[in-house]
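Peer 1: Next comes the sequence, and after it the predicted model I'd like to discuss.
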Amino acid sequence: MTDADPTETLRRLRGSIDNIDAALIHMLAERFKATKQVGVLKAEHGMAPSDPNREEQQIARLRRLAEEAELDPEFAEKWFNFVVAEVIQHHVAAADSK
């Protein structure tokens, strides 16, 4: 990465980061659309808002994927736990509205 113009390199890298951030936001929106449907389904059938076994399986899976992608597995787990906490709040709200 020894481009002649570091300002141009910085601009290019930031553009790439901005594109990735936009893609992540859209992917999270899609994820939450799916989990909202899960929350409604669980509420309609009296199922618990959280599923600790599923969460454990997902954590193990995401940690493996993170290692394969050379991403810190601890970070992947923290991210997952953050997202799941929000999802569970949505599921509890769905159950409370039934």
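Peer 2: It's in. Here the structure is a predicted model, which means the values were calculated and not measured. Numbering: from 1, shown residues only.
Peer 1: From now on I want contacts and neighbour counts done on CA atoms only, so please keep to that.
Peer 2: OK.
Peer 1: all helices of the chain, in order?
Peer 2: For the chain, applying DSSP state H gives helices covering 6-44, 52-68, 73-96.
Peer 1: Would you reformat these as TSV and include mean neighbour count?
Peer 2: Output for these, formatted as TSV (neighbours: other Cα atoms under 10 Å):
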stretch	mean neighbour count
helix 6-44	13
helix 52-68	14
helix 73-96	16
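Peer 1: Please tell me how far the closest residue in space to residue 77 that isn't next to it in sequence sits from residue 41.
Peer 2: Residue nearest to residue 77 in three dimensions, not counting chain neighbours: residue 59, with 6.0 Å by Cα to Cα, 6 or more residues apart in numbering. The gap separating residue 59 from residue 41 is 23 Å, by Cα to Cα, to the nearest Å.
Peer 1: same question, residue 23
Peer 2: Taking Cα to Cα, one finds residue 23 at 27 Å from residue 41.
Peer 1: putting a second one here so we can go through both:
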Amino acid sequence: MDQSPPVLPELKNLRDSIDNIDAAIIHMLAERFRCTQRVGVLKAEHKLPPADPARETRQVARLRELASTAQLDPDFAEKYLAFVVREVIRYHEAAARELSEKAG
């Protein structure tokens, strides 16, 4: 006989909401990366450095404040941003290399 309790309707509703939120996050990240890819191309075309430490510092402070206001751990928000920035810089470096190779 199955000893596990039946899944409560509220649990299913919460899981459905979580699934919807995850889908929205993925779509927002995709849009964010489309924008940052264009930034990478612009930086490469204008010979700007892939990283912008001053902007990153401002973004960390901004996201930590947003997280705090939203009752999310600011350290988590900072870790998220660090991960995203690493990926963005990696793309910007690749865009610069690609443009340099095309130029000759």
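Peer 2: Sure thing, it's come through. Keep in mind that this is a model prediction, so the values were computed, not measured.
Peer 1: After superposition, what's the TM-score here?
Peer 2: Overlay of the two chains. TM-score (TM-score structural alignment, normalised by the length of structure 1): 0.93; 94 aligned residues with a Cα RMSD of 1.0 Å.
Peer 1: Just give me the match in structure 2 for the residue nearest to residue 77 of structure 1.
Peer 2: By TM-score structural alignment, residue 59 of structure 1 lines up with residue 60 in structure 2.
Peer 1: can I assume that match is in contact with residue 78?
Peer 2: Yes: assessed by Cα atoms under 8 Å, residue 60 of structure 2 is found in contact with residue 78 at 5.9 Å.
Peer 1: residues in contact with the nearest residue to residue 93 of structure 2 once chain neighbours are set aside?
Peer 2: Spatial nearest neighbour of residue 93 of structure 2, excluding adjacent residues (Cα to Cα, 6+ apart): residue 50 at 5.8 Å. By Cα atoms under 8 Å, 6 or more residues apart in numbering, residue 50 of structure 2 lies in contact with 40, 43-44, 89, 92-93, 96.
Peer 1: now these as JSON lines including distance to residue 74 of structure 2?
Peer 2: Converted to JSON lines, those look like this (distance: Cα to Cα, whole Å):
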{"residue": "40", "distance to residue 74 of structure 2": "27"}
{"residue": "43", "distance to residue 74 of structure 2": "29"}
{"residue": "44", "distance to residue 74 of structure 2": "32"}
{"residue": "89", "distance to residue 74 of structure 2": "22"}
{"residue": "92", "distance to residue 74 of structure 2": "26"}
{"residue": "93", "distance to residue 74 of structure 2": "28"}
{"residue": "96", "distance to residue 74 of structure 2": "32"}
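Peer 1: Of the residues you listed, just say which sits nearest to residue 55 of structure 2.
Peer 2: Nearest to residue 55 of structure 2 among the contacts of residue 50 of structure 2, counting by Cα to Cα, is residue 89 at 12.6 Å.
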